[in-house]
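Novice: Just need the structure, nothing else, for what follows:
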Amino acid sequence: MENGLAHEDSAFINFRRYARDPKEHGYRWVDIKRLRFSAESMDDGELHAALIGHEQFRNDYAGGGVLSDGTRHGPYWLRLIAPDLYKSISQERAVQILREWVDPLWDVPTELETDLQREVFARVDAADGIYYLGELGDEAMHDWGGVHDSFHEFVLIDRAAGQVTLLVAADD
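Specialist: Alright, predicted model coming up:
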């Protein structure tokens, strides 16, 4: 168990797989990483710190995958991300952000909606705590951090399941 968290599994939803036309929403995706923790072991701030320190967090989400010695996280320098940058939000607000990002004007294919419901929205619904990483500003962006058009990051804490989920929804 690294930093009190054990990587359980991951899922990746690539919208291109579902699009009728690859140009239609073809560069949107959701990356889900689930990590196990001992339910009574840490408060939310400690869970955030453990997650930030975990190898699975070292991902630039630009095709390189998880890098054990990585210095980037999404569009940001890893060293500039701290637990207090994650703000608690309601389930309703999390769903609103995600639904607006999915694009309410797009007729979402049934198979994609089913996968999003199972992998994303059911986890948001089950979470005891939902935290959102807002914009960190240009000074936090790494040297090629502008590759993402949209970057939404959530930390979902489900104490009953002893699970923390890192959910990144982005397009590039």
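Novice: can we go C-alpha only for contacts and neighbour counts from here?
Specialist: OK.
Novice: show me where this protein has strands.
Specialist: Counting by DSSP state E, the chain has strands at residues 6-14, 28-36, 72-73, 76-77, 86-88, 129-133, 150-158, 163-171.
Novice: JSON lines for those strands, including mean neighbour count and distance to residue 56?
Specialist: Below are the strands of the chain laid out as JSON lines (neighbours: other Cα atoms under 10 Å; distance: least, Cα to Cα, whole Å):
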{"stretch": "strand 6-14", "mean neighbour count": "15", "distance to residue 56": "8"}
{"stretch": "strand 28-36", "mean neighbour count": "19", "distance to residue 56": "8"}
{"stretch": "strand 72-73", "mean neighbour count": "24", "distance to residue 56": "10"}
{"stretch": "strand 76-77", "mean neighbour count": "21", "distance to residue 56": "15"}
{"stretch": "strand 86-88", "mean neighbour count": "16", "distance to residue 56": "17"}
{"stretch": "strand 129-133", "mean neighbour count": "21", "distance to residue 56": "17"}
{"stretch": "strand 150-158", "mean neighbour count": "21", "distance to residue 56": "13"}
{"stretch": "strand 163-171", "mean neighbour count": "22", "distance to residue 56": "9"}
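Novice: Could you also give me the structure for this next sequence, so I can compare it with the first?
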Amino acid sequence: MENQLTHEVSAFIDFRNYKFQDSRSHGYRWVDIKHLRIPAESGDAQELLAALIGHEQFRDDYAGGGVVPEGLRHGPYWLRLVTSDVYEAISREKSAQIVRGWVKQFGDVPCRLEVSLQREVFDRLAAADHIYYLSGLGDEAIHDWGRVHEDFHDFVLIDRSAGRMTLLVVADD
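Specialist: Next up, the predicted model:
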């Protein structure tokens, strides 16, 4: 199914583009969103997750290099250790709670950023049929320079009515 996933569009929300009252409150924080079209006759969630992991858009170290089609890393992790079974199904509420906690860990965010996050992140979490969260990876999964990320949260949203799968990464370094 890997070749049946079609990358549609990506979005990037860079917290540095917004003015915070407290300069400590943003560091280098960002949200990366990749939308992929799923086939109408797609398999179950595990098959979709496996297809996503096999897709070139998943080969991104999120450290400035972008997608590397032959890459060996996904965020801070060795790609070979990321499998569909390390993603856990979580609720819309839990996923929003994780993201909101990360967003607000240093206090309130500017209104313009809140509007962007609502449209690009929270509305998509609310619309997803299923949400999966990358978890269960231990220290042995961290690649040679993977600790550049202080926080790294990886969600996969499946919205069958829209025919879309979204890879949502919120992180900082």
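Novice: Any idea what the TM-score is?
Specialist: The TM-score (TM-score structural alignment, normalised by the length of the first structure) is 0.95; 172 aligned residues with a Cα RMSD of 1.4 Å.
Novice: could I get the strands of the first structure as TSV with distance to residue 51 of the first structure?
Specialist: Below are the strands of the first structure laid out as TSV (distance: least, Cα to Cα, whole Å):
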stretch	distance to residue 51 of the first structure
strand 6-14	10
strand 28-36	9
strand 72-73	12
strand 76-77	15
strand 86-88	12
strand 129-133	13
strand 150-158	9
strand 163-171	8
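Novice: Figure out which of these is closest to residue 104 of the first structure.
Specialist: strand 28-36 (14.1 Å; Cα to Cα).
Novice: name the helices or strands packed onto that closest one?
Specialist: When contacts are defined as 3 or more Cα pairs under 8 Å, 6 or more residues apart in numbering; DSSP states H and E, strand 28-36 of the first structure packs onto strand 6-14, strand 163-171.
Novice: Go again with 10 Å.
Specialist: On a contact count with 3 or more Cα pairs under 10 Å, 6 or more residues apart in numbering; DSSP states H and E, strand 28-36 of the first structure meets strand 6-14, helix 91-102, strand 150-158, strand 163-171.
Novice: residues in contact with the nearest residue to residue 123 of the first structure once chain neighbours are set aside?
Specialist: Of all residues not flanking residue 123 of the first structure in the chain, residue 156 sits nearest, at 7.4 Å (Cα to Cα, 6 or more residues apart in numbering). Applying Cα atoms under 10 Å, 6 or more residues apart in numbering, we find residue 156 of the first structure in contact with 34, 88, 123-132, 163-167.
Novice: try it again with 8 Å
Specialist: By Cα atoms under 8 Å, 6 or more residues apart in numbering, the residues touching residue 156 of the first structure are 123, 124, 127, 128, 129, 130, 131, 164, 165, 166, 167.
Novice: same check, this time on residue 4 of the first structure
Specialist: For residue 4 of the first structure, the contact set (Cα under 8 Å, 6+ apart) comprises 37, 38, 50.
Novice: Wait, the last one touches residue 1, no?
Specialist: No. With contact defined as Cα atoms under 8 Å, residue 50 of the first structure does not reach residue 1; the gap is 10.6 Å.
Novice: Neighbour count for the two, which is higher?
Specialist: Neighbours around residue 50 of the first structure and residue 1, counted as other Cα atoms under 10 Å, are more numerous at residue 50. The numbers are 19 against 10.
Novice: What's the more buried one aligned with over in the second structure?
Specialist: Under the alignment (TM-score structural alignment), residue 50 of the first structure maps onto residue 51 of the second structure.
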